[in-house]
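Student: build me a structure from this.
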Amino acid sequence: MKKDQLTSRRRALLAGAAALGAAGAAAGLFGLGAGEEAVRAPAPAAPGPPARRPLRPSAYRLQPLTGYGPPRAVPGRPPVRRRPLLSVSGIGRTMVLTFDDGPDPRYTPDILDTLRAYDVRAMFFVCGEMAAAHPHLLVRMADEGHVVGNHTWSHPLLTRLTGARIRTEMERTCDVIEDTYGERPRWFRAPYGAWNRAAFRIGAELGMEPLAWTVDTLDWTEPGTRTIVDRVADGAAPGVVVLSHDAGGDRSQSVRALRSYLPELLDAGYRITVPSRLQV
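Tutor: A predicted model of the protein is given here:
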């Protein structure tokens, strides 16, 4: 058999093995707003890889998301929702930290440094124009295991835009995230929390789930570091999604607040994690 024929056969075998492994991957649950039902992934058609002992959160979080291992399975299109997801489902005292409007080289690196110091992951809902200007920060987010979501290109009020303009805002940002982060986003968040039917529909067509928040720190008003810390502490509960910002103004209070409330949450027994999208 010729050398290139052997190479082709080897590639085919490797691709088949990767596909079988992806088919057996398990998926979690979403936290839904009122009136929604959680959706479970269908049973896998073939057994997955051998069971392994569960990894500690820290052992998984800092694994790079791109550049290693078999290709990821492409998720199916999510349902078109009528309201965003407000919380997440998980075992025990699970919370999610989210940061909007970045990345900003003045504040995002400090936030990433703090998250790395405590070995946790967070979600960053980025604006496309900011991501395009600072792609190295998205590369770092990917390398350190954070999840990047779509926060539109220029942070407009979606309820005042046509469907075509909403699609452009979202799609351009999806493309930038894919080019720099390594995969297309699976989550989106409407600027100002202003959702409409077109935004839900277009987001679903682009393969994204809408995620809102449970606790708003209102850090964009610059209320003071202690106030931000208190708002997170007062709102802490299983399944909570916390909204903060790493761009859009002076976010030095947000940076300092994270350094304070993150160890407090961990000491209180909370597990800071990121949600999983169902493979549907």
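Student: only C-alpha atoms from now on, for both contacts and neighbour counts.
Tutor: OK.
Student: where do the strands sit along the stretch 1-150 of the chain?
Tutor: With DSSP state E, counting those that start in this stretch as the criterion, the stretch 1-150 of the chain has strands at 30-31, 87-88, 94-100, 123-126, 147-150.
Student: list of residues touching the fourth one?
Tutor: Right, strand 123-126. The contact list for strand 123-126, computed with C-alpha atoms under 8 Å, 6 or more residues apart in numbering, reads 96-103, 146-152, 188-189, 274.
Student: what residues of stretch 57-66 count as buried?
Tutor: Residues of stretch 57-66 classed as buried: 61-62, 64-66 (neighbour count, 16 or more other C-alpha atoms under 10 Å).
Student: return the distance of that stretch from the chain's centre.
Tutor: With C-alpha atoms, centre = their mean, to the nearest Å as the basis, stretch 57-66 stands 14 Å off its chain's centre.
Student: from the buried residues of stretch 57-66, pick the one nearest residue 91.
Tutor: Compare each of these with residue 91 using C-alpha to C-alpha and the shortest gap goes to residue 61, at 16.8 Å.
Student: which ones are touching that closest one?
Tutor: Counting by C-alpha under 8 Å, 6+ apart, residue 61 touches 119-121, 144-146.
Student: for the residue positioned nearest the centre of the chain, which non-adjacent residue is spatially closest?
Tutor: For the chain, the residue nearest the mean C-alpha position is residue 147 (3.4 Å; C-alpha atoms, centre = their mean). Counting by C-alpha to C-alpha, 6 or more residues apart in numbering, residue 147 lies nearest to residue 123, which is 4.7 Å off, once chain neighbours are set aside.
Student: could you also give me the structure for this second sequence? I'd like to compare it with the first:
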Amino acid sequence: MKYTKLMSMSLLVLMLAACGDVETKTPTSAPTQQEVDEEVDDDKGTEEVNEANEAEVSGEETAPAKPLYTLNEANWSFKPIANAPSKVVLLTIDDAPDKRSLEMAKTLKSLNAPAIFFVNGHFLDSDEKKAVLKEIHNMGFAIGNHTQTHADLKKLTEEEQRAEIMQVSETIEAIIGEKPKFFRAPFGSNTDFSKALVKEQGMLLMNWTYGYDWESKYQDANALKDIMVNTEYLTNGANLLMHDRVWTAEALGGIVEGLRAKGYGMIDPATIQGVTGQ
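Tutor: Have a look, this model is predicted:
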């Protein structure tokens, strides 16, 4: 019996010692940024962005994201803050929700690719379209203001501009429970008044770096996919403009896959500096 007790106590001591070794191991330090090649670091960062996108587009509630990107108004692209990945693009869809927005949102969600859907208020004139917008928002996509009637703001009075911007913002808030955080003027046509109003409303004003789907020669899925991925304007942080169009919806999956094949991640709009709450 004494021998058995001694053996049991010895085993217990050994087990506790082993547990202590596991708990007190010091993790290997990660290499510093200077110790890794810039291209490798970009690839690693792109993987991290894509992993983060999976949670964002799933529609699951997550903690507020830290600002990782800031807008560069020189070409409306995005620059990384601190150590955020630089090889990324922002996907945006204008004229939502016309005919293909829900289909496009489902394509993007299946690919874990976040985007901003910029809304025209005149597309929200039925309960069916309001339900579509709510569903897109519930999928985890950001909703932006693209004015009520897609008017050229430079041709309107200040009161007319206010109505174009405020009416759609109020409608969006009534549908999804929050105000839009982004604004894009039709045709990229802004005025001093509209810029001030957008800022007052806590929205980030943006245009785009490049887009092609309104040009006749790119109103074809294959041609559009090719130019969106292979254009000379594709640079780090590019702000990609697309629209709710049949050919764009058909090309969208290939565009995302083509960009990723080139090593580009997708910016989560919630990580852009300057939107409400940041």
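Student: after superposition, what is the TM-score?
Tutor: After superposition, the two chains reach a TM-score of 0.69 (TM-score structural alignment, normalised by the length of structure 2), with 212 aligned residues with a C-alpha RMSD of 2.7 Å.
Student: so what does the residue nearest to residue 147 of structure 1 match up with in structure 2?
Tutor: Taking TM-score structural alignment, the alignment pairs residue 123 of structure 1 with residue 116 from structure 2.
Student: same question for residue 57 of structure 1.
Tutor: Aligned partner of residue 57 of structure 1 by TM-score structural alignment: residue 52.
Student: what about its match, distance to residue 99 of structure 2?
Tutor: Remark: distance between residue 52 of structure 2 and residue 99 of structure 2 (C-alpha to C-alpha, to the nearest Å) = 29 Å.
Student: same deal with residue 173 of structure 2?
Tutor: From residue 173 of structure 2 to residue 99 of structure 2 the distance is 21 Å (C-alpha to C-alpha).
Student: between these two, which one's more packed in?
Tutor: residue 99 (15 against 12; other C-alpha atoms under 10 Å).
Student: and the more buried one, what does it touch?
Tutor: Applying C-alpha under 8 Å, 6+ apart, the residues contacting residue 99 of structure 2 are 244-245.
Student: distance of it from residue 13 of structure 2?
Tutor: Using C-alpha to C-alpha, which is the criterion applied here, residue 99 of structure 2 is 70 Å from residue 13 of structure 2.
Student: could you do residue 181 of structure 2 as well?
Tutor: Separation of residue 181 of structure 2 from residue 13 of structure 2 (C-alpha to C-alpha): 60 Å.
Student: more neighbours, these two?
Tutor: Between residue 181 of structure 2 and residue 13, residue 181 has the larger neighbour count (other C-alpha under 10 Å), namely 23 against 11.
Student: OK, contacts around the aligned partner of the more buried one in structure 1?
Tutor: With TM-score structural alignment as the matching criterion, the partner of residue 181 of structure 2 in structure 1 is residue 186. By C-alpha under 8 Å, 6+ apart, the contact list for residue 186 of structure 1 reads 149, 207-209, 277.
Student: switch to 6 Å and redo it
Tutor: residue 208 (C-alpha atoms under 6 Å, 6 or more residues apart in numbering).
Student: now swap in the one 3 residues further on and tell me
Tutor: Contacts here follow C-alpha under 6 Å, 6+ apart; on that basis residue 189 of structure 1 touches 151, 210-211.
Student: need those residues in a markdown table (columns: secondary structure and neighbour count).
Tutor: Output for the contacts of residue 189 of structure 1, formatted as a markdown table (DSSP: H, G, I helix; E, B strand; the rest coil; neighbours: other C-alpha atoms under 10 Å):
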| residue | secondary structure | neighbour count |
| --- | --- | --- |
| 151 | coil | 26 |
| 210 | strand | 24 |
| 211 | strand | 25 |
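Student: what is the nearest of these to residue 254 of structure 1?
Tutor: Within the set of these, residue 151 lies nearest residue 254 of structure 1; the separation is 18.7 Å, counting by C-alpha to C-alpha.
Student: I'd like to know how far residue 221 of structure 2 sits from residue 246 of structure 2.
Tutor: As judged by C-alpha to C-alpha, residue 221 of structure 2 and residue 246 of structure 2 stand 8 Å apart.
Student: show me the helices in the stretch 101-250 of structure 1, by range?
Tutor: Along the stretch 101-250 of structure 1, the stretches classed as helices by DSSP state H, counting those that start in this stretch are 108-117, 128-133, 135-143, 163-181, 197-205, 225-235.
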